[in-house]
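**Q** Just a sequence and a predicted model for now, questions to come.
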Amino acid sequence: MAENKGLVLIAEDERHIADLQRRYLSREGFGVHVEADGNEALAAARRLRPVAIVLDIALPGMDGVEICRRLREDGDWTPIVFVTARDEVTDRILGLELGADDYLTKPFSPQELVARVKSLLRRASGPRQDPVHRVGRLVLDTGRRTLRVDGRPVELTTTEFNLLAHLMHHPGQVFSRDQLLARVWGYAGYRDTRVMDVYISQLRAKLGDAGAIRTVRGVGYGMIDDAR
């Protein structure tokens, strides 16, 4: 039997989809808890403290966007993979703005879901021996997974942290959206550019004037190395 890798919470009201997700995640050594109602899913997330949450947007009782909002307001930064329908672009973008870490659009393969969950957890744990990185007024500790801006702690989602870490590790360099998607998510070429723009906007809002992420029109994004 595979080593238990922690509990994944699945919030999905379509039973056949939930059963498929449960089966594939279980094969990879994850414990799985399923809820079909949004209110119950939120309660389970708070009670069980899963290592990751697979969260359908269209849930009865309370939708996935509101669940994500409440967890992030609680200070719970458990990695969240949103599951969306093709016509839910607005909700998907809103979910990312609220702190979701990744998303899948129905229909998707269960193997891809497993790959996304494992990828998020690898990035959340991170290499423990990485040095502290300083750019201007930002201090990023990739071992402890912490960020300080002017000495104060700033909370980031898993994906926000990984995106900022990549930019800070390469100050002065400019990366295309595809390069950043490949580096941070491990995938590229299947997302619209709005997703990366959303994450850059979120980082800029959290860093304020201390984080000098610059936009190079027609190219992409980079971190100014002499930010003050």
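**A** Great, that's in hand. Numbers count the residues shown, from 1 in each chain.
**Q** rest of the way, CA atoms for contacts and neighbours
**A** Will do.
**Q** which secondary structure element contains Leu42?
**A** Using DSSP states H and E, Leu42 falls within helix 38-48.
**Q** Now do the longest helix seen in the chain: which elements does it pack against?
**A** Counting by DSSP state H, the longest helix found in the chain is helix 110-125. Contact partners of helix 110-125 among helices and strands, from 3 or more Cα pairs under 8 Å, 6 or more residues apart in numbering; DSSP states H and E: helix 15-27, helix 158-169.
**Q** Next, the buried residues of the next helix or strand after it.
**A** Later in the chain than helix 110-125, the nearest helix or strand by DSSP H and E is strand 132-135. Neighbour-count burial for strand 132-135, counted by 16 or more other Cα atoms under 10 Å, picks out Arg134, Val135.
**Q** just checking, what packs against strand 132-135?
**A** strand 138-141, helix 158-169.
**Q** nearest to Phe108, of the ones you listed?
**A** helix 158-169 (20.8 Å; Cα to Cα).
**Q** Relative to the whole chain's centre, how far out is stretch 122-141?
**A** 17 Å (Cα atoms, centre = their mean, to the nearest Å).
**Q** let's bring in a second model and compare:
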Amino acid sequence: MRVLIVEDEVKITQALNFLFSKQKINVDIANDGDEGLLLAKKDIYDVIVLDIMLPGTNGIEILKTMRRAGNKTPVIMLTAKDTIDDRVFGLEQGADDYLVKPFATKELIARVKALSRRKNTEFIGEIYEFEGIKYDVKNYLLYVDNCEFKIPLKEAMLMEMFIKKPKQVFTREQIIDRIWGLESDILESNIEIYVHHLRKRLNHTGAKIETVRGVGYMLKEK
């Protein structure tokens, strides 16, 4: 799982980064709204934790910009305002959940995990299903024709990215940012190697990884 936290209080982001890492959840942090908007636009996250009051672009504007662009990533809004009107307004703009400061970190982590499961594939425990394939995201296990395959880490991360959002095109930049990190100088040819391996595994299923010429890749039905 990869989570974006947009929050200007550095002590909060440092604490959350530590706690999420203990849960083996990858975190990117933005301490102002402008940086948060740039990262959110990449559409590589499973969940975004978004403060409302931010320097630069505020959280509501970030959320509205995301939704107008078709970005459906689940968003948890953080706010110090504890009124029903504020919460309703955030939800009306496209937020999926709301948490009022101060909050219990365990509750935030639980809500992030719950939201990450709200995808357009069928979710059973830690297993996603699509067109005859099953993928266990926790144990890197791919099930094809009742056969179990444990796949390498980078290939597993790519498979997770595809199966959580089938029929969505992922650009090569998105894939690199998601799997290798924002500062990576990895070559695009590396992606093709992992895509090639996954395609071979899906040969006899109802799913395929399609190349969208000049853009990237998507998982779809054959």
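**A** Looks like it came in fine. Note that this is a predicted model, so its numbers are computed, not measured.
**Q** quick one on the thing from earlier: minimum distance to Leu48 of the first structure: which of the helices and strands packed on strand 132-135 of the first structure has it?
**A** helix 158-169 (19.5 Å).
**Q** now that closest one: which residue numbers in the second structure?
**A** Aligned by TM-score structural alignment, helix 158-169 of the first structure corresponds to no residues of the second structure.
**Q** Counting by contacts, list what that helix packs against.
**A** helix 110-125, strand 132-135, helix 177-184, helix 194-207, strand 220-223.
**Q** will you turn the helices and strands packed on helix 110-125 of the first structure into CSV that also has mean neighbour count and distance to Trp77 of the first structure?
**A** Shown next, in CSV, are those (neighbours: other Cα atoms under 10 Å; distance: least, Cα to Cα, whole Å):
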stretch, mean neighbour count, distance to Trp77 of the first structure
helix 15-27, 16, 21
helix 158-169, 20, 8
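**Q** Out of those, the one nearest Leu55 of the first structure is which?
**A** So among those, helix 15-27 is nearest, using Cα to Cα, at 10.6 Å.
**Q** and that closest one, which stretch of the second structure?
**A** Using TM-score structural alignment, helix 15-27 of the first structure lines up with residues 10-22 of the second structure.
**Q** ok, the spatially most central residue of the second structure - contacts?
**A** Residue closest to the mean C-alpha point of the second structure, counted by Cα atoms, centre = their mean, is Asp46 at 1.9 Å. For Asp46 of the second structure, the contact set (Cα atoms under 8 Å, 6 or more residues apart in numbering) comprises Met1, Arg2, Val3, Thr73, Pro74, Ser116.
**Q** Of these, grab the buried ones for ChimeraX.
**A** If you want just the buried ones from these in ChimeraX, going by 16+ other Cα under 10 Å, the selection is:
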select :1,2,3,73,74,116
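**Q** if we can go back for a sec, the match of helix 15-27 of the first structure against the first structure, how far on average?
**A** For stretch 10-22 of the second structure, the mean deviation from the first structure after alignment is 1.1 Å (mean Cα distance after the TM-score superposition for the first structure).
**Q** what about the closest residue to Pro153 of the first structure other than its chain neighbours, helix or strand, and which?
**A** Leaving out its chain neighbours, the residue that sits closest to Pro153 of the first structure by Cα to Cα, 6 or more residues apart in numbering is Leu147, at 5.8 Å. If you go by DSSP H and E, Leu147 of the first structure is part of strand 146-149.
**Q** Please verify my assumption that Pro60 of the first structure contacts Glu35.
**A** No - counting by Cα atoms under 8 Å, Pro60 of the first structure does not reach Glu35; the two are 10.6 Å apart.
**Q** Tell me which residue of the second structure is furthest from the middle?
**A** Thr83 (28.9 Å).
**Q** That one and Ile48 of the second structure, how far apart?
**A** Distance from Thr83 of the second structure to Ile48 of the second structure, counting by Cα to Cα, to the nearest Å: 22 Å.
**Q** Likewise for Ser21 of the second structure?
**A** 15 Å.
**Q** For the counterpart of Thr65 of the second structure in the first structure, which residues are in contact?
**A** Using TM-score structural alignment, the equivalent of Thr65 of the second structure in the first structure is Arg70. By Cα under 8 Å, 6+ apart, the contact set of Arg70 of the first structure is empty.
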